[in-house]
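> give me a 3D structure for the following:
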Amino acid sequence: MHPRAREFAERAADEHGFEVDVHEFPEGTKTAADAAAAVGCDVSEIASGIVLSAGDDLVVVVTSGANRVDTSKVADLLGVESGSVSMADAGDVKATLGWSIGGVPPFCHDGDVPVFLDETLADHDRVWAAAGTPEAVFPIDPDRLRDIAGATVADVAE
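Take a look at the predicted model:
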């Protein structure tokens, strides 16, 4: 197992008592479509971790791979101007969350940031999320994901 995926699995167990079943795919799971093809599920079952910048703060939006994040909806949720929310800088993501873009898990972040969970993920019994690298994912019940991540379920899709 890749060291970063192992670190995520260990942190999830230590911090949340959650045993992560990491699946690694050397061909990568960089896009939701790639992840769905690798796992053998529908793209709507991919829980993509999108990191946004809202002024000086970051926010993680875990959205269905079938959806695009509506930054104006996220801005409304945060109570900030809609134009102030955009894709986060890769360096800021790594420095704040401890993970690199493409492998950001929905929980086990170094910094305390708000997490929003796309309400459409609740339509599934299981979703697949990043496990610390662009080649690693893990399955999880959406309700469990919400609880562990301390996420707010919201309409975040365009």
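> every contact and neighbour count from this point should use C-alpha atoms.
Will do.
> count the neighbours of Leu97 for me.
Leu97 is flanked by 23 other residues according to other Cα atoms under 10 Å.
> do the one 10 residues further on as well
Residues lying near Phe107 (other Cα under 10 Å) number 26.
> the residue lying closest to it once chain neighbours are set aside: what's it in contact with?
Spatially, and ignoring its direct neighbours in sequence, Phe107 is nearest to Ala149 (4.9 Å; Cα to Cα, 6 or more residues apart in numbering). Counting by Cα atoms under 8 Å, 6 or more residues apart in numbering, Ala149 touches Pro106, Phe107, Cys108, Val115.
> how close does Ala149 sit to His109?
According to Cα to Cα, to the nearest Å, Ala149 and His109 sit 9 Å apart.
> let's see this one next to it:
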Amino acid sequence: MSIEKVKTYFKGFRIEDKIEEFEISSATVDLAAKALGIDGARIAKSLSFMVENNPIIIVMAGDAKVDNSAYKQYFHTKAKMLIYEEVHNLIGHDVGGVCPFALPGNVKVYLDVSLKRFETVYPAAGSSNSAVKLTCDELEKYCSNFVSWIDVCKGWKEIV
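Alright, predicted model coming up:
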């Protein structure tokens, strides 16, 4: 089970006790926000894409959406999300529990700056009824195969 992989992975950092498991689903931003009793923007959703035949994950704020133009400028290709079966086979977590932890070595992780406006965020922990509360610095530290912070999302920026 994917959450067990994350718990084992977190044991290496001595943070396995930070994982919260719920009686209800946290598989979507809205469900996770309800389970945690927080604003959905603080949910750190992990979306899976294919770039040059390699799977990647972009972790972004719950209210952010991929900006196709910014994505293409950064990755030099169109945004192509993985389908359900690809997520399971290539990422190692199922849709609803995808997270940036306990990943295969070829799955690179990018964190979107949309997360940085929050003191703490809540990514999933490998199952459709789990989350872990982390600061952005902790998220960067604990994620598997972290590459960089990027700015490829829209819909979350405040108008000035």
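> so which residues of structure 1 form strands?
23-24, 46-54, 57-64, 85-87, 115-118, 127-130, 136-140, 152-154 (DSSP state E).
> wouldn't His102 of structure 2 be in contact with Lys5 here?
You called it His, but residue 102 of structure 2 is Ala. Yes - look at Ala102 of structure 2 against Lys5 with Cα atoms under 8 Å: they come within range, at 6.1 Å.
> show me which of these two is the more surrounded one.
When Ala102 of structure 2 and Lys5 are compared for neighbours, Ala102 comes out ahead with 24 against 17, by other Cα under 10 Å.
> what's the counterpart of the more buried one in structure 1?
Counting by TM-score structural alignment, Ala102 of structure 2 lines up with Cys108 in structure 1.
> Glu10 is in contact with its match, correct?
No - contact criterion Cα under 8 Å: Cys108 of structure 1 and Glu10 do not qualify, at 9.9 Å.
> centroid residue for structure 1?
Central residue of structure 1 (Cα atoms, centre = their mean): Gly49, 2.3 Å from the mean position.
> contacts only, for the corresponding residue of structure 2 for that one.
When structure 2 is aligned by TM-score structural alignment, the residue opposite Gly49 of structure 1 is Ser46. Contact analysis of Ser46 of structure 2 by Cα under 8 Å, 6+ apart lists Ile57, Ile58, Val59, Met60, Val98, Cys99, Pro100, Pro123.
> can we see that at 6 Å?
Applying Cα atoms under 6 Å, 6 or more residues apart in numbering to Ser46 of structure 2 gives the contacts Ile58, Val59, Val98, Cys99.
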